[in-house]
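Asks: With the sequence up front, the predicted model follows.
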Amino acid sequence: MPVPAHAARFGRRAARRAVGTALVAGAVLTGTTATAVSADVPSPNGHGTHDKGLQRALADLVAARGGPPGAIAVLTRDGERRVYRAGTADVDTGRPPRAGDHMRIASAAKAFSGAVALSLVDRQALALDDTIGLRLPHLPAAWHAVTLRQLLQHTSGLPDYSRSQAFQDIVRADPRHHFDSRRLLEFVADQDLAFPPGSRYAYSNSDNIAVALMAEQATGRPYEALLRDLVYRPLGLRETSLPQGFRLPRPYLHGYATAPGEAPEDVSEAVSASGAWASGGIVSTPADLSAFIGGYAGPRLLAPATRHAQQDFLPGGASEPAGPGANAAGLALFRYTTRCGTVFGHTGNTPGYTQFAAATPDGRRTITVSVTSQVPLDPALLARLRATEEKFVCALLNQKHR
């Protein structure tokens, strides 16, 4: 698939600047301004006030200083889907974001690795108390006591490979570098655990790499095939994939890096997904992500006993970036307790994109909010995004929002 003209124009310069900032600061890239806003569904049956308020919230987010060029939210309630959008999916053409546009879902991909692992627990191919020593004995002996449960809840203590100097140096030099995804943990294989397993919470990208490797060891099948058979097919996800390269399927939401006084730079295809893999490499659409989170947070995908374990939440365990309200960590799933009620889901951010996906515990109501820049570097913008997410959660739960 050819690289589009705008990507070639900004090319490696944009990618290196964006990714370099991300690695140094831990989060990066705010957006630019845009004005168009619309809802795809009319506002019958008294929804008009809610619709206008939600549209205004998205428009204000896009228009904020450093805001993303585009934003799209998909709210599904008991079979009715409403799509809200602001700004543009592509600054070159000005076309609006669409629910079928592809995008990088970043760390929301961790929920997919949880779906694979917990589906295998249901099938008794894995157990939550299986250890790295049992399943992956080639990994450092110091890690062997870590369990699948601890990996899924980010209480493992595994050092984060994405923070290693060697990994960061490679990405800075060539953001499109093709990594051997199954060897990413080698970047920290010389390090001990950061703390005794299970003793505290610490978000680590290494955790979900290890989860995927355990799933492969237990089944003898590639992680990509397990995703297809255990997640995509059961939930009807036709536009979701785990690529190895940097290109995105067409059409897609363009993700941008912006800086004050400079034109936005397209970083949609700046970074290879191989360096994120099971921790953040999945490409999906707002529509597919909505269907996924309803199935994973709800009862459709997992057996009751496994769901009970999945929803053993650890207070204070925040997703990255933090979602709306008070965050608590379950097994590859977070609880977001807002002023209007509670939803389960996941967030994510990567150069060009920030994601929030959540559902009610029965899976019948879902909300996804996707924006086309990486916002966590700017605390004020992240606070605005979290407030916007909370407004959508309130609408989802039929509560008033301001």
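Replies: Noted; the coordinates are in hand.
Asks: From now on I want contacts and neighbour counts done on CA atoms only, so please keep to that.
Replies: OK.
Asks: which residues in the stretch 1-150 of the chain form helices?
Replies: Assigned by DSSP state H, counting those that start in this stretch, the stretch 1-150 of the chain shows helices spanning 5-25, 48-63, 109-122, 132-135, 148-153.
Asks: and the shortest one, what other elements does it pack with?
Replies: In terms of contacts (3 or more Cα pairs under 8 Å, 6 or more residues apart in numbering; DSSP states H and E), helix 132-135 is packed against helix 205-219.
Asks: at 10 Å what do you get?
Replies: With contacts taken as 3 or more Cα pairs under 10 Å, 6 or more residues apart in numbering; DSSP states H and E, helix 132-135 sits against helix 148-153, helix 205-219.
Asks: Could you export those as CSV, including distance to A27?
Replies: Formatted as CSV, these follow (distance: least, Cα to Cα, whole Å):
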stretch, distance to A27
helix 148-153, 22
helix 205-219, 14
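Asks: rewinding a little: winner for burial among the helices of the stretch 1-150 of the chain?
Replies: The highest mean neighbour count among the helices of the stretch 1-150 of the chain, using mean count of other Cα atoms under 10 Å, belongs to helix 148-153: a mean of 27.
Asks: What is that one packed up against?
Replies: helix 109-122, helix 132-135, helix 205-219, helix 304-310, strand 326-329.
Asks: quick one on the thing from earlier: quick check: which of the helices and strands packed on helix 132-135 is buried the most?
Replies: Counting by mean count of other Cα under 10 Å, helix 148-153 has the highest mean neighbour count of the helices and strands packed on helix 132-135, with a mean of 27.
Asks: let's bring in a second one:
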Amino acid sequence: MFPPGRRRPDAPRPAGGLPVRYSHHQWRRACAGVAAAALLTVPAAVGSAYAATAPPAPSPSASASASSGSGFTQLTPAVTARLDAAIQKVMREANVPGVSVSVSAPGKGTYLKSFGVADKATGKPMTPDLFVRIGSETKTFTVTALLELVDQGKAGLDDPISKYIKGVPGGGKVTLRQLAEMRSGLPSYTEDPAFVQALLSDPKRPFTPQQLLAYAYKQPIQFQPGAKYFYSNTNLILLGLVVEKQSGMPLRDFIQQKVLTPAGLKNTSFPVGAEFPSPHPQGYTNQTLDGKVAVTTDWNPSWGWAAGAMISTLPDLKSWARTVATGTLLSPKTQAERLKVVPTGIPGAGYGLGIINVQGWIGHNGSLPGYETLTVYLPESQATMVVVLNTDILDGKTEPSTLFGQAVSSIVTPGHVFGLPVPEPRPSSSASASASASSSSSSSASSSSSPSSSSPSSSSPSSPSSPSSSASATPSSG
């Protein structure tokens, strides 16, 4: 996942139609009456010429106060009330069952609240400690694993993928760097009609990395390596295989031992199949063959593998946000390479090595059927923002996680609003029209917030009912 306000590039397209992509974050492709499954949330801008650049420059007002962190609004009771209202507004308008939000900065306080329900059938409330599927945020872990091998001299960013993996179309010209920053030109397996049909006809079936690559290799190369930015999940499958080959370990074991353990993430895991630690919320999607809303809790995420299969919790993601943005697991030289971004075709948004930079917020978003997450860090204020929710059903044209990120950041960091322009309409799961995602749910809120280190206060937000008009035509991170 990545770009705010855009649909995932791995999303399906309308039958026989062109992919509805968000420039670099475009996603979704439906084939022959089949809705494409969406995994990540990253913009895929098809077309910008490559140019490695530093992260987007902050606004003058924000930079003037960067050292003191004054670019982040103090979390007073009044600001907390504004956040409550903004989050509940997004819930109502986007018809989100449940969401947990955390935003904080040193000396400014911590906001941590959950609203709505984790299970619409039982009314079980959403809480911050629940395990969730994190979709494309998995990319930050896979690329961190790769970069650790780069630091060890076991892999080179400018090495061709053919040095490690045979049989990749044009592999002698595609580098590991280009794979990590989405400029390989390789097609995404998630846009292959046969893959979409196989996944949605049996969401519980397992997929192997080799099967995923086979779907990708049936499609034509998009462009010459390095020419453009194009969000492709295929890139991450290949990088995952490189990690396995060069480490001599299964990817999940390497990530556990060399990434999760050193980072202190005890509630983050790379599942083998459909296993899902408890407690967890039920996930709701309309990415189905008939377009009807389905519960995805026991769907097998193996189709995402190195690109989107992992599981985590809000507290772990909050810790991980800082780790990724500051590079505590990498050498300064390698971290500097990671933070260089390429244009995505979206103003204020760039893509680095497995990370996004949107208006200064560094991290990634994630989305796969039933769940969405957003985990970002703003270095200027040392601020962290994490959003987790149990639906991926779009609000008109926008990812719900982006709507929350935009609503929260517009209050706490008005100089760095996390959002992107609205993408083209999401195609329907059939060749005709978009499936309507209508489900009313009651919501409750379990919450804690503190302007500083004071004890948490609780509030009970109103429950979202049937969807109303879309929240806005502003950007959202898919």
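Replies: Nice, thanks for sending it over. Predicted, not measured: the structure shown is a model, and the values here were computed from it.
Asks: Adding distance to R250 of the first structure as columns, could you present the helices of the stretch 1-150 of the first structure in TSV?
Replies: Shown next, in TSV, are those (distance: least, Cα to Cα, whole Å):
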stretch	distance to R250 of the first structure
helix 5-25	14
helix 48-63	23
helix 109-122	20
helix 132-135	38
helix 148-153	32
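Asks: H401 of the first structure: which of these is closest?
Replies: Closest to H401 of the first structure of the helices of the stretch 1-150 of the first structure, according to Cα to Cα: helix 48-63, at 8.1 Å.
Asks: and the closest one, what other elements does it pack with?
Replies: Helix 48-63 of the first structure is packed against strand 37-39, strand 70-77, strand 80-87, strand 365-371, helix 379-396, with contacts defined by 3+ Cα pairs under 10 Å, 6+ apart.
Asks: and if we set it to 7 Å?
Replies: strand 37-39, strand 70-77, strand 80-87, helix 379-396 (3 or more Cα pairs under 7 Å, 6 or more residues apart in numbering; DSSP states H and E).
Asks: among those, which is nearest F112 of the first structure?
Replies: Of all those, strand 70-77 sits nearest to F112 of the first structure, with 19.0 Å by Cα to Cα.
Asks: Could you tell me the angle between the direction of that closest one and that of helix 379-396?
Replies: With axes from the mean of the first three to the mean of the last three Cα atoms, to 10 degrees as the basis, strand 70-77 of the first structure and helix 379-396 are set at 30 degrees to each other.
Asks: Where in the second structure does strand 70-77 of the first structure align, residue-wise?
Replies: With TM-score structural alignment applied, strand 70-77 of the first structure matches the range 98-105 in the second structure.
Asks: Now tell me what touches the matching stretch from outside.
Replies: With Cα atoms under 7 Å, 6 or more residues apart in numbering as the test, stretch 98-105 of the second structure has contacts from 110-118, 126-128, 381-390.
Asks: That one vs the first structure, average offset?
Replies: Stretch 98-105 of the second structure, aligned to the first structure and superposed, deviates on average by 1.5 Å (mean Cα distance after the TM-score superposition for the first structure).
Asks: wait, which of the helices and strands packed on helix 148-153 of the first structure is closest to D190 of the first structure?
Replies: Of all these, helix 205-219 comes closest under Cα to Cα, at 13.7 Å.
Asks: Just the buried residues of the helix or strand that the closest one is followed by, please?
Replies: Sequence order places helix 223-227 as the next helix or strand after helix 205-219 of the first structure, per DSSP states H and E. By 16 or more other Cα atoms under 10 Å, the buried positions in helix 223-227 of the first structure come out as Y223, E224, L226, L227.
Asks: Now distance to D266 of the first structure too, for the residues you listed, in TSV please.
Replies: Output for the buried residues of helix 223-227 of the first structure, formatted as TSV (distance: Cα to Cα, whole Å):
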residue	distance to D266 of the first structure
Y223	30
E224	28
L226	32
L227	29
